[in-house]
Structures are given as C-alpha cells and as structure tokens.
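[1] Sequence and predicted structure below; questions after.
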Amino acid sequence: MDSPEVEVLVIGAGPVGLATALQLGRLGVTTRVVERRGSTSTHPKAHVVNARTMELFRDWGVSERVRAAALPVERAVGIGWMTRMAGLELGRIMADEQPGEPAGGSADSSEPSLSCPQDDLEPILLAAVRELGIRVDFGVEAIGVEQDETGVDVTVRRRPGTAEPAPEPTLRQARGEAARESVETLRARYVVAADGARSPVREHLGIRAAALAPAGHLINVYFHADLTEFARERPYLVWWILNGDTQGAFITLDGIGRWTYNFAFDPEREHRDTYTPERCAEIVRRAVGVPDLKVDVRSTLPWTLEIAIAERFRAGRVFLAGDAAHRFPPTGGFGMNTGVQDAHNLAWKLATVLRGHAGDGLLDTYEAERMEVAEFNAAQSMRNAERMAATGAMFTDAAALSAIEEPEGQPDGDALRARLAAGIPAQREHFFFRGQVFGYTYSSAGVVADGTLARRSTITDYVANARPGALAPHTWFRTPDGTRLASVDLVRGGFLLLAGPLGQDWLAAARQAESCLGVEIAAYRVGPGAELADEGGGWQELYGVGPTGCVLVRPDGHVAFRSAHADPGTRADLVSVLSRVLAKSPRPSRG
C-alpha cells in the first residue's frame, strides 16, 4: 500500500488500548483497534481508578459514566481485617483517619478515587471510542509486525466464527459464505501494542520483559452472593480474611451482591484447574463463615504475583503500553492506572508528530518518562505485598493461624491476634497513596529544567509544586462570567500557558510560538482583572511564580517550563523553549 490505512493502529481493547484510542480520536487522529478476545472483559479483574485517572476521564468526557458505574464512595471508605466476614474483626484502616484524605477525594484533585470494576469500565470506554467513529474489531489477533521508514504492516488473523463488523462486510460475506479464519495486512503510521502481559507484539519484536521470581500464585473468584448482613455496617472496599481454613481478600464490587475473593494456591502441589466453581464456592463460604451461604460463582481467574518491566517501550514505530510494557502486583491498584496514564503520555505526542508539529525525538520521551514511573510503581506494589505477607495476611501457613479464632483469654489466640493487629497500621501506604499518584516528576528532553530543587512527596503525602516535569497542581479558577474551572479543565489537548497578572507579554509570546511551531497554546493571566480569577488566592505561591512569571503546561498536564520572574530575554525565548520540548525547529513567524 502506498499510504497507511490509518495513522495509528491500537492492538488490544482493554482499558489501556481503549484509553489510547479514545484520546487519539479526540485529537483527530485516524485510529483503528483490534482485539484478540471476543468481547470486553467479563471478569472484574482491576477495579481501582485513582484520582489522576479520573481526571483524565473527566477530560475525555466519561467521568460521569464511570462514576455512575462505580461503587458508591460511601461504601469504600475503609479496609478491614477479620477472621471471617462473619467473624472477629482484627483491625481496620479508614480514609477519614488519614489527614487530608477525606472519603471521596482530597484537596489535591478535582476528582475522587473510585472503585469501578473492569467489566463495567471497558464497555464505557468502548462506547466512547465508537462514538468517535473509531472501528474496534474483536476476535482479531495480530500475528506479525513489520515496519519500514514510513509505516508498520501488521498481519492479523480473524478467529473462525468471528463475524466482520458491520457496516463493512468482507467480499466473502457479501457472497454469503460463512465467516471463517481469514488473514489480512493492516498498515498504519504507528502502532500501540496494549495487548497484555504476554504481549505477542512484544515477543515478535524481540523485546525482553523478564519477570522476577513469582512472589505467589493466586485464584481470583468472581461470584454473586448476598452479603448485605455483614457489609451493611462496615463500609469496607477490601476485607482481608485470616483463619486456619483460608486466607485471602474479599473485594466488594457494588456494595451488595457482586464480589471477588482472592486467595493463594501452590502450583507445585495442585493444578489451577482443580479449583472448580463448586470448590471455589465452598472456599467462599468458609471465608464468609456461613456454611449454607448461596454462592453463584461466575468465573475464576488464576494470576501470578510478579514484577516485569520491558527493556524498551519503543521499537521504531511500535510502542508498548500497559501490561505489555510493565506488570506488577495489584497491591495498591496501580497496574491499570499506570497503563491508562501511559496512554495519556503517548497519545498527544503521536498526534503532535503526525501533524508535523514535533520531531521524532518527542516520541523518545515516552519511554524516558514512563519507564521510570513504571519501575517505581512496580517496586512500591511489591513492597505493599511484602508488608501484607509480613502481617500474615498473604501466603501464611494455615497451621500458624489455627489459634486465631480461639476465645478471648486463650494465650495463643490473644497473642496471634495482637501480633496481626499491630501490623495493620503499617499497611496505610497500600491503600492511601496521594503522593504516589500525583507526586512523580518527569526528567527528559520534553521538559526544560529551571534549576530549582525537587520537592519530594512521600507515598502517602503529596507536596504540590509546579517545578518543570511535575504535574501542574490542582487549583480552582473562575472566569469573568463566574464559571468555575479546575486546572485540569484548562488542559484540552493543547499546551496551556498560565501567567501572573502582569504577564501580558507572555500571552503575546504564546501567540508568536503558535505561529512559529503550529501548536495550540491556550494562554491566560491569573489574578485581579485578568482572564482567570484565582479562587483560593494562593495560585502564585503554589506554582512558584511572581506577577510577571509564567508556567507552560504540556497537553498531558505536566509542566514543561517555568519562569518565576520574566525579563525580555525569557519572554523572547518561549519559541526556543517550546522547540526544545517538541524536538522541532520553528518555522519563520508570519508576524
């Protein structure tokens, strides 16, 4: 083919692939998605949607739909540890006990963290993608990838019995023949492989993603049961169960009848197929503590607790995202969130390069920025798992827990319960992690440093700042007509320049940069009599700029450049600064 069929082909229609396609489509990039599964997920799998991901969903117009499908925030304000759901409570951690972490959100974001199961989330993203006219084909597997200087040829195979999507029937179907396995080649300028932990595309490209020795093997049981009696007075998202029969964790999906139960098993001693629905239902009954409980097991999913990071996230015109690039334990819920945020980092860069407004070097910053985040999140997720194991909440010898249900006053039982309870406060980083969500800072060619020292966040505590590379801190503004806008609402697919009330020259510099580089820059002054009013009154201090200073924010919400106090030289240098960020030489100004 002389020209690509689409600009970007996304391989994989999980949350990361759909998020990639959704953002690309909103940026006007012609996109197609293929997925080897026959449908979206039917097993809940991931469920944590952290506040940063919700900010992205807000930008993409799906946050209200996700919020409607999510567990009500008032049903997810704590984590409990107990012998059985109907048994003795050993301890708990509640959101309202964490300073600055009220139930449903915090002062650091316009959006709350939510729990929305993957089987509910994927259809929402799929519908939004299709509303943009993007074609999504299920039952289509990528079996070969070849690239040249202008594009990528992807050989795909449609599974037997999988019909072609209407309204684009194949010639074979037009002739009335039954759908059967077919092979074709799709061509795109770029490919995003979001095809899962065992990514065939990654394997085809020869990119290694060697996993560390597994820390454990688990079974995730998705079931329906009425547990209202036990959950009514306990608004816990996660229930850790510890007794001599079973050790694991319940996760409530709707606060009523949809649940999962995760527990460890030893593949050296028994095959995962021995965990039939009947056996899993009995394990659930034991974990609840009700022998005659009605349990409807819908599906089971074996999984491995492990870390693996791909050695590269880019191979020419092919990019890895989500589990194809990194996988790590679910302890903390960062897997899906990290992947969706990969998509956010990559999509605007692809769109900008495809429109000729940036050089290829901008695409190199995807790996430079996202690999460091993935490595940190992976390490922290494993630390969370290790701390849980240290309290006996995971992979504990059942014999060691035989005394946990002894009546009070029995020395062995009292001592064991006291030891486990003492370890619970140390698990806070596992569940409350504002610093990890918002506190990461990029350092790459896509950021122009200003020489200031980093202000480090901890896992739990976020230190908001606008140092280049950091996320532009959340704050609220008002327009002259009284409209209330969050800082994230101002970043709408292009660059954003925020200047102090005396920074009118920055607005002129932004117009010049637009003319020279072709990118869109929304530019506003903040302060009395300016385009935006500072609702809280602390914007200049929060962003570290004076009345004549400015910050330039990238389309992904990270600060690209900051000038605390302007002078004629720095204002004139905005074109040069943005050229460095975009890896692109400016064209002559029309002015």
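    On my side now, so go ahead.

[2] Only C-alpha atoms from now on, for both contacts and neighbour counts.
    Will do.

[3] Show residues contacting stretch 489-504.
    27, 59, 348, 506-507, 510, 519-530, 540, 545-557, 566 (C-alpha atoms under 8 Å, 6 or more residues apart in numbering).

[4] and here's the other structure:
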Amino acid sequence: MPEFDTDVLVVGGGGAGLTASMLLSRLGVAHLLVSALPATSALPKAHLLNQRTMEIFAELGIAETVYRRGTPPEQMRYSGWYAGLAGPAGDYGRRFGLIESWGCGGLSADWAVASPQRQTNLPQIRLEPILKSRAEELAPGRVCFHHEVTAFTQDADGVTATVLDRGAGRPYQVRARYLLACDGGRTVGRQLGIAMEGARDLARIATVHLSADLSAWARDPEVLIRWLSLPHTGGAATMVPMGPDRWGPDSEEWVVHLNYATDDPRGLDDEQVIADLRAALGLPDHPLTVHLITRWSIEGVVADRFRDGRVFLLGDAAHRHPPTGGLGLNSAIQDAANLAWKLAAVLYGHAAERLLDTYEPERKPVTARNVRRSVDNALNHIVTAQAAGIVPGAGPEANWRQLRRLWSGLPEDAGPARAVRRAIAAQSMEFNEHNVEYGYTYSSAAVLPDGTSEPGNPDPVRLYQPCARPGHPLPHAWLDDDHGRRLPVHDLLRPGRFLLVAGENGQDWCEAAAELATAWPLDAVRVGHLDGDLLDPRSTWTRHRGHGPEGAVLVRPDRFVAWRAQEATDATARLSQALRSLLGH
C-alpha cells in the first residue's frame, strides 16, 4: 500500500476543513486534506458570515470574492415578519414586524467601529467552491475530494490513517503527526467514542431549495429573512433568498423551511412537502422548480472533548447548532483559526506541545455558548408565533381574526399587538448578538492575565465593547503611516507571528522585540496619536489599549490579546518570560 507522510491530516472538506487547509498553507505547514464527498456541499445550509469570519477570509485573500458573490449589504439590513406570502385576500403578505439585522447592512456605527470587515451572506453551496479553489491554489495536489478515511490508529508520535481513493478504487496510508477531524462527526469522533451532549430532536424541518420568481410578493428589497405566519394553514415557514446573481425580491433561487411535528409523517414524503410548500406560499399554480428537499432536526450538542491524543475535533464534529443566529459555520471557521497557528508553532519548534492543550479550554466554552444562544434564538421564535395567536387546527377564520388584531388599531387589540412587538424586539438576541459573534474571549495558558477586571457590560449578548485586555479580541483601529496611507491595526499581523504594539514612548519594547525576534516569531510597532511608527489619528487605539505611552500589548497570531504591560521596566526579560509562558516552555 502506498504511503504518504505529512505533518497534518485534515479529514473533511467543509468550512472547517478547507479553512484549516488554507491557514496551514499560509503558515507553511505540510498537510493533506481528504474528503469522502466527491465535491463540495450540494446543500444550501449555512449562509451568514460574521465579521470575525470575514477577517479570517481577508487574511486568506478571499474576502473580496465572497463579498462580490454575496448579498449586497443594502439587501440584508432587516428581518421581517409577514402574514403569509400570497393569497386571495388583501392581508396576505402583510408585514407586521421588522428588525435591524447584522449591523443593518453597514448602517450601525457599533458594527462599523468593531472591525474593518462587514458581515455578509453567501450560501454554503456557493461559499465552499470559493474555499476549495483557494485551498487548492495554496496546496496543489494536497486537497483530495472523494478520498475517504476508512480506518486510523494513533500512537505517541502520530496518526496512521488508511484512505480509500474512491475514484481510482485504491487505498493508501497516510502518516501524520496530527489529525484534524472536520468530518461532521461521521467517522473520526465516533471511532474515538466521543459523545455529543445536549438537546436533540427539538423540531423537524423540511428545507426546499427552489427556483421561482417571487418578486410580485416578496416586495421588501431590504429584508433578507422572511418569517411567515400562516393563518390559512395554522403553521409557519421561513424564506431566504439564495441569489446567485440577483438578491432581494429578484432572487432567482430561494430556500423555504417548513416546520413539522416530530411525529408528523407528512414531512417524509416529497410530494406532500411540495404540496405543503405551495400551500404555505399561497401559490398553488405558480411556476417553480424544486432542486432539492432535505430533512433535518433542530439540535444543540457539544462534544464531551475536543481533543483525543493527536486528534482534534473542529466544526460540526465538535458542536452542532440550530441555524438561528448563523453561528454554526462561523464557529467552525473560527475553530480552525484558533488551532492552526498553534500547530505551526509546535511543528516549527517555537512552542512546546502543551500549547495544543489550550485549544479545548478556549474553543469549547465559546462554542458551547454559541450552541445555547442558537437554541434560545430558535425557542424565541416559538414565543413570537404564540404571541401572534396562530394555532394549528384553529382554522383560517380564527387565525386571521387573531392576526388582524396586530394592525387593527382598536383599543381592545393594543395588548396583543404590543406583545408581538416586544417578542419581535427580543429577537435582537439573534439578529444583533454582536458580542456573541465578535466579543467572545479566551481564558487558558495561552493568555496571561494582567490583574485587571473584566469590563462591565450591561448586555453581554448584544453589546460588544472593544478593549485590549488579555483574552479579548484585538480592537479595531485605523492607523496612518508616514506616507498618509490608512490601514487597520489588524493588518499589522503576519501569519504565525506575534505582534507587540507599544505606546508612543515604547522604544524599549521595540528594542526588546528586535532582540528576541531572532528566536521567536515576533514583530513590533509603536503606535500613538502624535508619535510612533504609525499614528492613531482618531485616538481609537489609545482609547482601547488600556496602558499609557510606555506600555505595550502582545497580540497572538489569531488576533487575540495575549499579554499587556503598563511600563517598559526590564522590557527584554519580561517580554521573553511572557513568550516562554504563552508558548508552553
């Protein structure tokens, strides 16, 4: 059997695996990606891409492609609630709720100051080919689809896997120092006996991917997701445009999610699902083409461990989310960003093996919180539907009577209308969970506390508060160089390297960094409002750095703050000790 030796074997070619491959390539780490699937996903699945993910894509050189292919920002500013889509009466399709979503397409100042990148929307069926193409460009011949891991063993020095090239019908062996399980939990985690813990089978969904011209009824161009209350059926549905070339009401393709009770057999029959789709949309005869029907259950589960020896779990192999909030794919991509630089540091000899022990304590709490948030987001939609008064089995007349109270303007209907408005406002827990998406923090041996307290936050779900406290994400700030060019502080980081950002009087820190850079992957820069290698024209960095002119902040390669110092006393010794501690020596 042919043998292949590499440093890292990536199993799975979805968002987590392809991102891991690209990051490892950028870090110069030898690796092989194998995916049992013959091609990238045929399912629309996840589509929202948050700011943290887009920062990673910018580093990988694909952000502009994703933005160009994705939803224009002005067409994803809101989510809306409607009385169905189409029907014989004038109230069909009436909008009764609207909420700003994901920074309101760039109009929210809070989101604009958080990151140089904005949110976007691109279905996974169109995102994954972009990721795959870039991964192949960075690692020619090392991204192998239709290659399935059929068995593996691990020992103290590495992992040995048997891979079947399904196209050629030939097996081969791969010997790697580490294995990344990005296979959705289908193979690797099960073989290791890793359990998934949490809520399962909360609801059953049938998702229909279709082509149709719905522009006559989906009239709000600024709305991305449409939540349909269906008085005529007693149910609910969700509509999301899928592009690919036009968005908003003119989208050529759509995804419609239909809810079924866990014991309802209708959701298992394709013809019945299509009939239910037409009934939900109120379009019994309108031309439409169904591309695919998929069925899935809402669950929120997390692996009992993210590491087993030399095997690491990423993405759906480690955590699975309801789609509400769009946290699943983003968490998977951010898993890869957390782990890739640590693997490179160990493989290059800059870090001790124990640095890899920080992956689970950093990522598991974050992804477990994301799973809880996703479940809560889904449950709150049930609360909204109940407040609207739609009851299965009550009949169209009774359901319409309840729903029309929301816009009747009658004094006796003010209470129900207010309850629905409050329930929709509460859905900002999904559409404006900025601190969940961007402000999450890490606590592990790869973060050195500086004795300061966690800043108070009146709303830890919605309000992201930038700061350069150890464990927090690097705050965004625009800086100017001596040629008048403006760049974000994020762009100062180079792949696999730490960055020391010193104050305007931090010459000692920069000299210490230059001395230590012969042994450590380390860069340094002085930043101040009036002096420094780069200037802080809006004093944004000065506001967030948390130290004076002689202090410094040490940033990890994944753009999280690792360490902070208030003054430059014994700069070389203190910086050396910080690096040794952070890297596990």
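    Yes, it's here. Not measured: the values here are computed from a predicted model.

[5] returning to what we had before: are any of the contacts of stretch 489-504 of structure 1 buried, and which?
    Among these, the ones that count as buried by 16 or more other C-alpha atoms under 10 Å are 27, 59, 348, 506-507, 510, 519-527, 530, 540, 545-557, 566.

[6] Trace Lys381 of structure 1 over to structure 2, please.
    Quick fix: residue 381 of structure 1 is Ser, not Lys. Here Ser381 of structure 1 is matched to Ser374 in structure 2, going by TM-score structural alignment.

[7] Can you say which helix or strand has the aligned partner of Glu233 of structure 1 in structure 2 in it?
    Using TM-score structural alignment, the equivalent of Glu233 of structure 1 in structure 2 is Asp220. Asp220 of structure 2 is located outside every helix and strand, with elements delineated by DSSP states H and E.

[8] What's the local residue count around Asp220 of structure 2?
    15 (other C-alpha atoms under 10 Å).

[9] ditto for Met382 of structure 1
    A count of nearby residues for Met382 of structure 1, using other C-alpha under 10 Å, gives 20.

[10] cool, Leu542 of structure 1 as well?
    15.

[11] does it sit in a helix, a strand or a coil?
    helix (DSSP: H, G, I helix; E, B strand; the rest coil).

[12] ok, now Asp245 of structure 1?
    coil.

[13] Verify the contact between it and Val288 for me.
    No. Taking contacts as C-alpha atoms under 8 Å, Asp245 of structure 1 lies outside contact range of Val288: 11.1 Å.

[14] These two: which is more packed in?
    The residue with more neighbours, out of Asp245 of structure 1 and Val288, is Val288; 19 against 14, by other C-alpha under 10 Å.

[15] so that one makes contact with Leu88?
    No. Checked against C-alpha under 8 Å, the pair Val288 of structure 1 and Leu88 is beyond contact range at 11.2 Å.

[16] Among the buried ones among the contacts of stretch 489-504 of structure 1, name the ones in helices.
    59, 348, 506-507, 510, 540 (DSSP state H).

[17] what would these look like in JSON lines with distance to Leu293 of structure 1?
    Below are those laid out as JSON lines (distance: C-alpha to C-alpha, whole Å):
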{"residue": "Asp59", "distance to Leu293 of structure 1": "43"}
{"residue": "Trp348", "distance to Leu293 of structure 1": "50"}
{"residue": "Trp506", "distance to Leu293 of structure 1": "67"}
{"residue": "Leu507", "distance to Leu293 of structure 1": "66"}
{"residue": "Ala510", "distance to Leu293 of structure 1": "65"}
{"residue": "Gln540", "distance to Leu293 of structure 1": "59"}
